[in-house]
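Q: quick one, structure for this:
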Amino acid sequence: MREAALFDLDGTLCDTSAIEHLTQGPDRDYAAFHAASADCPPRADVRAALDDARERGLAIVLWTGREFVWRDLTLDWLAGHGIAHDGLYMRWAADYRPATTVKAALLEDIAADGLQVAEAWEDDAAVADLLRESGVTAVHLV
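A: Here you go, the predicted model:
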């Protein structure tokens, strides 16, 4: 197993603070949110942590609650910001299960791919708890 650093995208690595309003209130529009995320910058502090993890020899694994239909946009965003990674794990299309359920399954996929999450960056407190319960000792809630 190769040790990995795990980074969430929206709200963690990708600074979505300017578009969060699209996912709030009665008229939530996740399609508009994800489309607008293409223009969001990376968070400098989380990007620095990713670069540090890479320098320390950890695999860089990214995960997101975005549906798979946003994969190309996500890959373009990563390439546009020069963010190399060793794995990208996403929610399947039309999978509306809670984030903790989806990410618990993604953790299994990550392990099945021979990666052991040694540290993680996440903005969802419930998902951070899931990571700790799964044995990840260094969880950074941003």
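Q: please count neighbours and contacts with C-alpha atoms only from this point.
A: Noted.
Q: residue boundaries of the strands in the protein?
A: 2-8, 59-67, 87-91, 115-122, 138-141 (DSSP state E).
Q: any idea how far the residue lying closest to Y89 once chain neighbours are set aside is from T101?
A: Excluding its sequence neighbours, the residue lying closest to Y89 (CA to CA, 6 or more residues apart in numbering) is W63, at 4.6 Å. According to CA to CA, to the nearest Å, W63 and T101 sit 13 Å apart.
Q: who has more neighbours out of those two?
A: Shown here are W63 and T101; by other CA atoms under 10 Å, W63 has more neighbours (20 against 12).
Q: got a list of what the more buried one touches?
A: When contacts are counted by CA atoms under 8 Å, 6 or more residues apart in numbering, W63 touches L6, F7, D8, L9, L88, Y89, M90, L106.
Q: second chain to compare with the first, below:
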Amino acid sequence: MRRIVLCDLDGTLANVDHRLHHIKDGNNDWDAFFGTSSADTPIEPVIEMVRALAAAGHAIHILSGRREDARADTEEWLARHEVPYERLVMRGLHDHTPDDDLKRGWVEADYDLGEILLAVEDRNMVVNMYRALGLVCVQVAPGGF
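A: Got it, this is the predicted structure:
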């Protein structure tokens, strides 16, 4: 049966360590944070897992907290690193909703929970939200931020 895999991007598929300084220690330069995303390095083990899930026939839907104005760079990055996906959902330009609430809203509005095989995520609060919905969630890194 074809099912959906929900997958995060930043910190899950893409290593964002090189740009975290833009939003840490009192910095709030989200334009610079998102504007340097094309230089992210791939997190290969997670990308390999996503490729295997896609090869098994599952639909990969990327739910990203990145702003919509980063879509072109994001799509180029995904293509360059050969990340298979059927759908890319991104936050609105002026949407500051916390990631767990943002993704819960997307899931509740757009999906039947029974069609979701699993979620792949790094942030604790989003992992906890998926699990509270009764979904299996693979947490790929500690994400206490």
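Q: what's the TM-score here?
A: Scored against TM-score structural alignment, normalised by the length of the first structure, the superposed chains reach a TM-score of 0.89; 141 aligned residues with a CA RMSD of 1.9 Å.
Q: quick revisit: just flag the most distant two among the contacts of W63 of the first structure.
A: Based on CA to CA, the longest span within the contacts of W63 of the first structure runs between L9 and L106 and measures 14.0 Å.
Q: of the contacts of W63 of the first structure, just say which sits nearest to V46 of the first structure.
A: Closest to V46 of the first structure, out of all of the contacts of W63 of the first structure and judged by CA to CA, is F7, at 8.4 Å.
Q: how many neighbours does the closest one have?
A: Around F7 of the first structure there are 26 residues (other CA under 10 Å).
Q: ditto for A93 of the first structure
A: Number of residues near A93 of the first structure (other CA under 10 Å) recorded here: 11.
Q: ok, T12 of the second structure next?
A: Counted with other CA under 10 Å, T12 of the second structure comes out at 23.
Q: ditto for W77 of the second structure
A: Neighbours of W77 of the second structure using other CA under 10 Å come to 19.
Q: residue contacts, the nearest residue to H85 of the first structure once chain neighbours are set aside?
A: Leaving out its chain neighbours, the residue that sits closest to H85 of the first structure by CA to CA, 6+ apart is I60, at 4.9 Å. Residues near I60 of the first structure by CA under 8 Å, 6+ apart: A4, A5, L6, F7, L50, A53, R54, A84, H85, D86, G87.
Q: and I60 of the first structure, how far from Q24 of the first structure?
A: 30 Å.
Q: and the residue nearest to H85 of the first structure, what's its match in the second structure?
A: Under the alignment (TM-score structural alignment), I60 of the first structure pairs with I60 in the second structure.
Q: from S38 of the second structure, how far out is the residue of the second structure positioned farthest from its centre?
A: Here the second structure reaches farthest from its C-alpha mean at G26, the gap being 24.0 Å by CA atoms, centre = their mean. Look at G26 of the second structure and S38 of the second structure: by CA to CA, they are 24 Å apart.
Q: and for L133 of the second structure?
A: L133 of the second structure is 32 Å from S38 of the second structure, by CA to CA.
Q: tell me which of these two has more neighbours.
A: Taking other CA under 10 Å, L133 of the second structure and S38 do not tie; S38 has more neighbours (18 against 12).
Q: does that one touch D73 like I think?
A: Yes: between S38 of the second structure and D73 there is a contact under CA atoms under 8 Å: 6.0 Å.
Q: give me the common contacts of the two.
A: With CA under 8 Å, 6+ apart, S38 of the second structure and D73 have no common neighbours.
Q: and R47 of the first structure, what does it touch?
A: Contacts of R47 of the first structure by CA under 8 Å, 6+ apart are L13.
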